[in-house]
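**Q** Quick one: sequence plus predicted model below, questions after.
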Amino acid sequence: MPEDIPGHLQSLVAAALGDDAAREALATLVVPAALATNGGPYVSRAVFAMALNAALFQDLLARVPTGAAYVSDVRAAGGRILLDHGALRTIALPSGPTGALPPGYLAFARILEPLGYEVAGLYPLERLKMTGRAFRHRDLPEELSQFFVSELHVERFSPAFQKVAAHVFGSTRDPLDATATAALDAFEREGVCDFDLARRALPKLVAAFGRWHEAPSLLAYEALLAESPEAAWIATEGSAFNHATDRVDNVEALAEAQRRLGRPIKAEVERSASGGVRQTAFKADPVERVFHDLAGAVRRLVPGSFYEFITREPLPTGGLDLRFDSANAQGIFKMTATA
């Protein structure tokens, strides 16, 4: 284990990924210096949040070969990845919960808020009939990865779409068990959690960022796709990290370098209205999914997750511009519009 990686952090990530993958993840990411403490009976919410982010980042790389190739290049050059944010998508049905989950973003607010996150911005995504919320960490806002949690408003679509969505997403199960809930309760009350409980809880919380409803039929998938590629994406991929984002110094130069390598990067860079945030991304890597209908099992390539890049400029008042931008976000969402 590298000397600058906290023992608790290493052990937590290993509980979710195994020893080798944990070492790989923590050697790849920038770990905030404030988390470089060892030992003791308790885990702070910030250390646990870092462990959660590391595990989710490693999971995304396993599903996104284009992103993994880029990260391999960075590692080979002696660099590390500064994880800016991870993004996930949720479903809000017209009324009530989403299956056994709280509706929309609340399914993840109950995880993120006890770990020290708070909603720092609300972003209407009107073209997509969605709303995004940025969750920023209260203790280390510039150093710990944010979460961009979007929710799709099913009531804004046709009655036929609403019926299919209720059928597909109404089967969602709640992945949080007593262990995960006990750890979150401890973090919420005290800001810390017993190390052994935290170690047992982390794999449960990592697993929550996945698909917990039944796989859709091909007919249902196509009905959702006809009105919302985002809903169709959630139908096959659930609330896995839709993308992870690398904070870089010059996103334009990076995009051009990746383009020369022949990687499928977005044609243009998205710029925020303020000019302080610039983003681009690789196109989503396709994944094969199995759909079941009366004719039997059908295999189809659908859009998976992707890897994004962002440059954040300093604010005139000091600190980085940590905001998001609705127009930028809607442009980036197009990365999963087609396989």
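**A** Thanks, I have the structure now. Numbers count the residues shown, from 1 in each chain.
**Q** From now on I want contacts and neighbour counts done on CA atoms only, so please keep to that.
**A** Will do.
**Q** which residues in the stretch 151-300 of the chain form strands?
**A** Assigned by DSSP state E, counting those that start in this stretch, the stretch 151-300 of the chain shows strands spanning 192-194, 243-247, 270-271, 277-281, 286-293, 296-303.
**Q** Would you mind pulling up the elements that the shortest one packs against?
**A** Under the contact criterion of 3 or more Cα pairs under 8 Å, 6 or more residues apart in numbering; DSSP states H and E, the helices and strands touching strand 270-271 comprise strand 277-281, helix 326-333.
**Q** Quick check: chain neighbours aside, which residue is closest to residue 231?
**A** Closest residue to residue 231 apart from its sequence neighbours, by Cα to Cα, 6 or more residues apart in numbering: residue 224 at 6.0 Å.
**Q** Quick check, that neighbour in contact with residue 161.
**A** Yes - the pair residue 224 / residue 161 is scored as a contact, 6.3 Å apart, by Cα atoms under 8 Å.
**Q** Please identify which of these two sits among more neighbours.
**A** residue 224 (25 against 21; other Cα atoms under 10 Å).
**Q** Tabulate the strands of the stretch 151-300 of the chain in CSV, adding columns for mean neighbour count and distance to residue 59.
**A** Output for these, formatted as CSV (neighbours: other Cα atoms under 10 Å; distance: least, Cα to Cα, whole Å):
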stretch, mean neighbour count, distance to residue 59
strand 192-194, 20, 24
strand 243-247, 25, 10
strand 270-271, 20, 26
strand 277-281, 26, 18
strand 286-293, 15, 14
strand 296-303, 14, 16
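**Q** Let me know which of those strands is the nearest to residue 180.
**A** Nearest to residue 180 among these is strand 192-194 (11.2 Å), distances taken as Cα to Cα.
**Q** quick one: the helices in the stretch 151-300 of the chain?
**A** With DSSP state H, counting those that start in this stretch as the criterion, the stretch 151-300 of the chain has helices at 159-169, 178-190, 195-207, 218-227, 229-237, 251-260.
**Q** what helices or strands is the third one leaning on?
**A** If you count contacts as 3+ Cα pairs under 8 Å, 6+ apart, helix 195-207 packs onto helix 7-17, strand 42-44, helix 45-63, helix 178-190.
**Q** For residue 134, see how far away the residue nearest to residue 231 is.
**A** Distance, residue 224 to residue 134, using Cα to Cα, to the nearest Å: 26 Å.
**Q** show me what contacts the spatially closest residue to residue 50 that is not a sequence neighbour?
**A** Nearest non-adjacent residue to residue 50, counting by Cα to Cα, 6+ apart: residue 144, 6.8 Å away. The contact partners of residue 144, taken as Cα atoms under 8 Å, 6 or more residues apart in numbering, are 32, 46, 49-50, 83-84, 137.
**Q** try it against this one:
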Amino acid sequence: MERVQALFDELWKDYIDRLCPSAAKVHALLEEGSPLLNDHIALRTFALPKVGLDRLAAPFIAIGYTPKGEYHFKAKKLYARHYEHPNPDAPKVFISELLVGQCSTELQQAVRALVDQVDDTALNDPAFLYGGRLWGIDTATYHQLAAESEYAGWLSAHGFGANHFTVSVNQLSTLHDVLDVNQLLRESGFAINESGGEVKGDPQVRLEQSATMADKVTVRFSDEELMIPGGFYEFAKRYPLPNGGLYQGFVEASADKIFESTDK
């Protein structure tokens, strides 16, 4: 678990430094004297050979993770897989990719021009997972991509890093439900993602989720700086399967709405 912990420590540091500074405050609000259990993180990429989903998964597979569920988000043109570690305390990893070939010719050309700038050798070091942008981009290209695909715009601006970490609500002792977590966060000034309802899922699908709306963070482009949505914090409660173990997968309909936490 040492290698797992070391990688997630670096991902967390990048997440709170660059993408979601408010996560530290949320963390402090929910911590009850023992470390919070991280249910999962999520990473985004483009479905192109150099930087595709398998490339992002490789560093996790190298430390013991294996692929589990597959997910399709047709309207958003996304494909995703989640990965689990044999140690049940290790966070799950949810990796999605934009199916670039299904997008407009203009988006395809712009994204390929970004990815062409990536130095292959940089991807041999797991540090690229929390290294941010590996390409230069101007604000016009960002706006062009974001107009067609919020996901493409976000990824083009921020590059690689965890767009969210996830508190396991099952572990909390004073807050028993996702709604309770939402209420505490609202009282503390956080906006909750209301897309599809403030709680996505239910006990019938064995997973309930909610999320804050993404922090606005400053991103430096080649021509100027912009304040745009960064990362967000998610909260998940898992329910038992007939065998008594907790459900470990994800629910497409819920995840689809969680993606919208980074909408402008």
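**A** Okay, I see it. For clarity, every value in this text was computed on a predicted model and none was experimentally measured.
**Q** Turn the helices and strands packed on helix 195-207 of the first structure into JSON lines, including distance to residue 276 of the first structure and mean neighbour count.
**A** Conversion of these to JSON lines gives the following (distance: least, Cα to Cα, whole Å; neighbours: other Cα atoms under 10 Å):
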{"stretch": "helix 7-17", "distance to residue 276 of the first structure": "32", "mean neighbour count": "23"}
{"stretch": "strand 42-44", "distance to residue 276 of the first structure": "32", "mean neighbour count": "19"}
{"stretch": "helix 45-63", "distance to residue 276 of the first structure": "25", "mean neighbour count": "22"}
{"stretch": "helix 178-190", "distance to residue 276 of the first structure": "33", "mean neighbour count": "18"}
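**Q** Between those, which one is closest to residue 122 of the first structure.
**A** Smallest distance to residue 122 of the first structure across those (Cα to Cα): 21.5 Å, for helix 45-63.
**Q** Can you say which helix or strand has the one residue sitting closest to the centre of the second structure in it?
**A** For the second structure, the residue nearest the mean C-alpha position is residue 42 (2.9 Å; Cα atoms, centre = their mean). Residue 42 of the second structure is part of strand 38-46 when elements are defined by DSSP states H and E.
**Q** residues in the first structure aligned with that strand?
**A** Under TM-score structural alignment, the alignment places strand 38-46 of the second structure onto residues 83-91 of the first structure.
**Q** Now that stretch on the second structure. Mean distance?
**A** Superposed on the second structure, stretch 83-91 of the first structure shows a mean distance to its aligned partners of 0.5 Å (mean Cα distance after the TM-score superposition for the first structure).
**Q** gap between that stretch and the chain center?
**A** 3 Å (Cα atoms, centre = their mean, to the nearest Å).
**Q** Same question for stretch 239-253 of the first structure.
**A** The chain centroid and the centroid of stretch 239-253 of the first structure are separated by 11 Å under Cα atoms, centre = their mean.
**Q** For that stretch, give me every contacting residue.
**A** In contact with stretch 239-253 of the first structure (Cα under 8 Å, 6+ apart) are residues 56-57, 60, 81-90, 208-211, 269, 278-280, 304-312.
**Q** make it 6 Å
**A** By Cα atoms under 6 Å, 6 or more residues apart in numbering, the surrounding residues in contact with stretch 239-253 of the first structure are 82-89, 209-211, 305-311.
**Q** for stretch 77-84 of the second structure, same thing?
**A** So stretch 77-84 of the second structure is contacted by 65-72, 92-99 (Cα under 6 Å, 6+ apart).
**Q** and that stretch, which stretch of the first structure?
**A** The aligned range for stretch 77-84 of the second structure in the first structure is 129-136, by TM-score structural alignment.
**Q** Next one: residue 104 of the first structure from residue 16 of the first structure, what distance?
**A** Distance from residue 104 of the first structure to residue 16 of the first structure, by Cα to Cα: 25 Å.
**Q** oh, I was asking about residue 225 of the first structure
**A** Between residue 225 of the first structure and residue 16 of the first structure the computed distance is 33 Å (Cα to Cα).
**Q** what do you get for residue 220 of the first structure?
**A** Relative to residue 16 of the first structure, residue 220 of the first structure is positioned 33 Å away (Cα to Cα).
**Q** Residue 149 of the first structure against residue 88, yeah?
**A** Yes - the pair residue 149 of the first structure / residue 88 is scored as a contact, 5.2 Å apart, by Cα atoms under 6 Å.
**Q** Can you tell me, leaving aside adjacent residues, what's nearest to residue 44 of the first structure?
**A** Closest residue to residue 44 of the first structure apart from its sequence neighbours, by Cα to Cα, 6+ apart: residue 192 at 4.4 Å.
**Q** show me what contacts that neighbour?
**A** Residues near residue 192 of the first structure by Cα under 6 Å, 6+ apart: 43-45.
**Q** can you do 7 Å?
**A** Under the criterion of Cα atoms under 7 Å, 6 or more residues apart in numbering, the contact list for residue 192 of the first structure reads 42-45, 186.
**Q** closest one to residue 204 of the first structure among the helices and strands packed on helix 195-207 of the first structure?
**A** The nearest among those, by Cα to Cα, is helix 178-190 at 6.1 Å.
**Q** So what angle separates the directions of that closest one and helix 195-207?
**A** Computed by axes from the mean of the first three to the mean of the last three Cα atoms, to 10 degrees, the angle separating helix 178-190 of the first structure from helix 195-207 equals 110 degrees.
**Q** Quick check: nearest residue in space to residue 117 of the first structure, chain neighbours excluded?
**A** Using Cα to Cα, 6+ apart and skipping residues adjacent in sequence, the residue nearest residue 117 of the first structure is residue 137, 4.2 Å away.
**Q** Sorry, wrong one. I was asking about residue 201 of the first structure.
**A** Residue nearest to residue 201 of the first structure in three dimensions, not counting chain neighbours: residue 180, with 4.7 Å by Cα to Cα, 6+ apart.
**Q** For the one you found, give me its contacts.
**A** Counting by Cα under 7 Å, 6+ apart, the residues that residue 180 of the first structure touches are 201, 204-205.
**Q** tell me the contacts of the aligned partner of residue 287 of the first structure in the second structure?
**A** Aligned counterpart of residue 287 of the first structure in the second structure: residue 217 (TM-score structural alignment). Going by Cα under 7 Å, 6+ apart, residue 217 of the second structure touches 19, 227-230.
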